[in-house]
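# my questions are about this predicted structure, shown below with the sequence.
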Amino acid sequence: MNELFLFGLLLLNLGISSWNAYASGAYLTESKIIGGWTRFVVWCGLVMSASGFTWVYMTVLTMIAVAGQWLTMEWGDVMFKLGYLIIILPIIGSGFGIWAHSLAEAYRERNFGNIAIAGWNTFAQAHNTWQAASHAPSFLKDVMEAFSGKNRKSSKDGAMAMLVILLVILAVAGGAITTGLIARWADRRVALDVTGEAPMHGRRRTPVRA
């Protein structure tokens, strides 16, 4: 049951992150021209997308490393906590921008889709902020203790600490690269035509949350 729930969460995050990358990438070129709030919201969507992909890759890499006995369960827990600390501030920061934009879109258009997205973003932003306030301090303490070497039981702990850092870097890089590839594909697909008129594929897309 827990495995199915985790698998469902991974699929959900992949879907939301892919949409955020596509929706933001579709306005990448236009946002460079318009600038201002549009540019800000596009970058918020890209940051949120990269953070979501990073979480998915972090989870998969941790599971593989623990299953392959390259990391102990304790170091797997440290890797999760380190990954959380890396992505939570970008998630909360970009989330405020996306949340404000979705509220404005819902108020302006007042249709079910935009209202539903605004409602989800409100819940997600409140949830992420509360979770960060509740868990980030203890996670930071645990990570610092793990890497300080005070609680290391063997020489293998040093190697596992290095592996955790490498895997986290790989997950972050993978998240950024995946977002960049999807965004660039969307930018080409929904590019402005040579006359500088509206995008070929229609209405404005609102990023959702990870």
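All right, it came through fine.

# rest of the way, CA atoms for contacts and neighbours
Fine.

# what count of nearby residues applies to N2?
Residues lying near N2 (other C-alpha atoms under 10 Å) number 7.

# for it, give its distance to G8.
Distance of N2 to G8, computed by C-alpha to C-alpha, to the nearest Å: 10 Å.

# G95 too?
22 Å.

# which of the two has more residues huddled nearby?
G95 (28 against 12).

# not counting residues beside it along the chain, what's closest to that one?
Spatially, and ignoring its direct neighbours in sequence, G95 is nearest to Q125 (6.2 Å; C-alpha to C-alpha, 6 or more residues apart in numbering).

# pretty sure that neighbour contacts I92?
Yes: at 6.8 Å, Q125 counts as touching I92 under the criterion of C-alpha atoms under 8 Å.

# and the helices in this structure?
In the chain, the segments counted as helices under DSSP state H are 2-25, 28-34, 36-67, 73-109, 112-148, 156-189.

# most tightly packed of those?
By mean neighbour count, with neighbours taken as mean count of other C-alpha atoms under 10 Å, helix 36-67 ranks first of the helices of the chain at a mean of 22.

# which strands or helices does it pack on?
Packing contacts for helix 36-67, counted by 3 or more C-alpha pairs under 8 Å, 6 or more residues apart in numbering; DSSP states H and E, involve helix 2-25, helix 28-34, helix 73-109, helix 156-189.

# out of the ones you listed, which gets nearest to L61?
helix 156-189 (6.9 Å; C-alpha to C-alpha).

# dead centre of the protein: give me the residue that sits there.
Computing the C-alpha centroid of the chain and ranking residues by C-alpha atoms, centre = their mean puts S51 first, at 2.0 Å.

# and that one, what does it touch?
I87, P90, I91, V172, G175, A176, A210 (C-alpha atoms under 8 Å, 6 or more residues apart in numbering).

# for comparison:
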Amino acid sequence: MIVFLLALNFGISWLNCWVVGGIWAESRALGGFSRVLAWCGATQAAIGFSSVIGFVLGYVLFASGHMPPKVAHGAAALWYLLVIIPALGTGLIITIESWIIAFRTRSILDMGSATYNTFSMAYNVYQAADGGIFDALGDVGDLFDDNDAWPIMLAVVLVAVALAGGIWLTYVLIGKYAGRLPLPARGASAPIVAGH
């Protein structure tokens, strides 16, 4: 099940890069809200990729005996605390935009995207409000229980590598897909349909 969820998260992040890449040049030229949406999609992709990278690296370190369970939990919690606010903020913007698009077009694809975005956003908000943030704070706090600095350093390095890897992969993929769509006339903007 976890492999399926990781593959799904990776695939959604890749789709976000494909969609964002398609409007990247347009959003740069037009600016305004289309640029905000492009950055929201890029942020969602980077977060998704970093979750996969962090999990895989953390699992390898844990399974090989180089990372105790407490450090693995602390690293996952630190990553969560760093990404939850950007994830919720950008997710809300994308969700609202997907509702607007679905209302305008009434196409099955756009309504499906809006539905997915709505459930994803609701789930993320529920998880954060249902103790996700407080649990994560507790797990990060557990890293400081010992006087040994290496668990903290290991968790910080793992999270930094995961985040940097997610950002780099997003940058590369958006660059690969940038310019694949023609720019429309000024005043018209192409919406983002991929969700988070």
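That came through fine. This structure is a prediction, so every number in the text was calculated from the model and none was measured.

# how close does the equivalent of the residue nearest to G95 of the first structure over in the second structure get to V52 of the second structure?
Using TM-score structural alignment, the equivalent of Q125 of the first structure in the second structure is M121. Separation of M121 of the second structure from V52 of the second structure (C-alpha to C-alpha) stands at 19 Å.

# and L158 of the second structure? What does it align with in the first structure?
So, by TM-score structural alignment, L158 of the second structure is matched to L167.

# I figured its match was touching L61, is that so?
Yes: judged on C-alpha under 8 Å, L167 of the first structure makes contact with L61 at a distance of 6.9 Å.

# A132 of the first structure contacts I86, doesn't it?
No: with contact defined as C-alpha under 8 Å, A132 of the first structure does not count as touching I86 (11.4 Å).

# hmm, back to that, contacting residues for the residue nearest to G95 of the first structure?
I92, G95, F96, W99.

# got the residues you listed as CSV, with distance to R203 of the first structure columns?
Shown next, in CSV, are the contacts of Q125 of the first structure (distance: C-alpha to C-alpha, whole Å):
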residue, distance to R203 of the first structure
I92, 27
G95, 22
F96, 23
W99, 19
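
# if you map those onto the second structure, which are still there?
Mapped onto the second structure and checked by both residues aligned by TM-score structural alignment, their matches' C-alpha atoms under 8 Å, the contacts of Q125 of the first structure keep the contacts I92, G95, F96, W99.

# now the last one: how far from G52 of the first structure?
For W99 of the first structure, the distance to G52 of the first structure under the criterion C-alpha to C-alpha works out to 16 Å.

# equivalent analysis for the second one, please.
If you measure G95 of the first structure against G52 of the first structure using C-alpha to C-alpha, the figure is 12 Å.

# please pull up the equivalent of V66 of the first structure in the second structure.
By TM-score structural alignment, V66 of the first structure lines up with F62.

# wait, doesn't its match sit right on P69?
Yes: using C-alpha under 8 Å, F62 of the second structure is in contact with P69, at 7.0 Å.

# so who does Y116 of the second structure touch?
Contacts of Y116 of the second structure (C-alpha under 8 Å, 6+ apart): G195.

# how near is it to A164 of the second structure?
27 Å.

# which non-adjacent residue is nearest the aligned residue in the second structure for P207 of the first structure?
Using TM-score structural alignment as the criterion, P207 of the first structure maps onto A194 of the second structure. Nearest non-adjacent residue to A194 of the second structure, counting by C-alpha to C-alpha, 6+ apart: N16, 5.6 Å away.

# which position in the first structure pairs with the one you found?
Checking TM-score structural alignment: N16 of the second structure goes with N20.

# list the contacts for its match?
G45, L46, M48, S49, P207, V208, R209.

# again with R205 of the first structure
A23, S24.

# next one: the one 4 residues further on
If you count contacts by C-alpha under 8 Å, 6+ apart, R209 of the first structure has them with I16, S17, N20, M48, G95, I98, W120, N121, A124.

# what lines up against Y107 of the first structure once you look at the second structure?
In the second structure, Y107 of the first structure lands on F103 (TM-score structural alignment).
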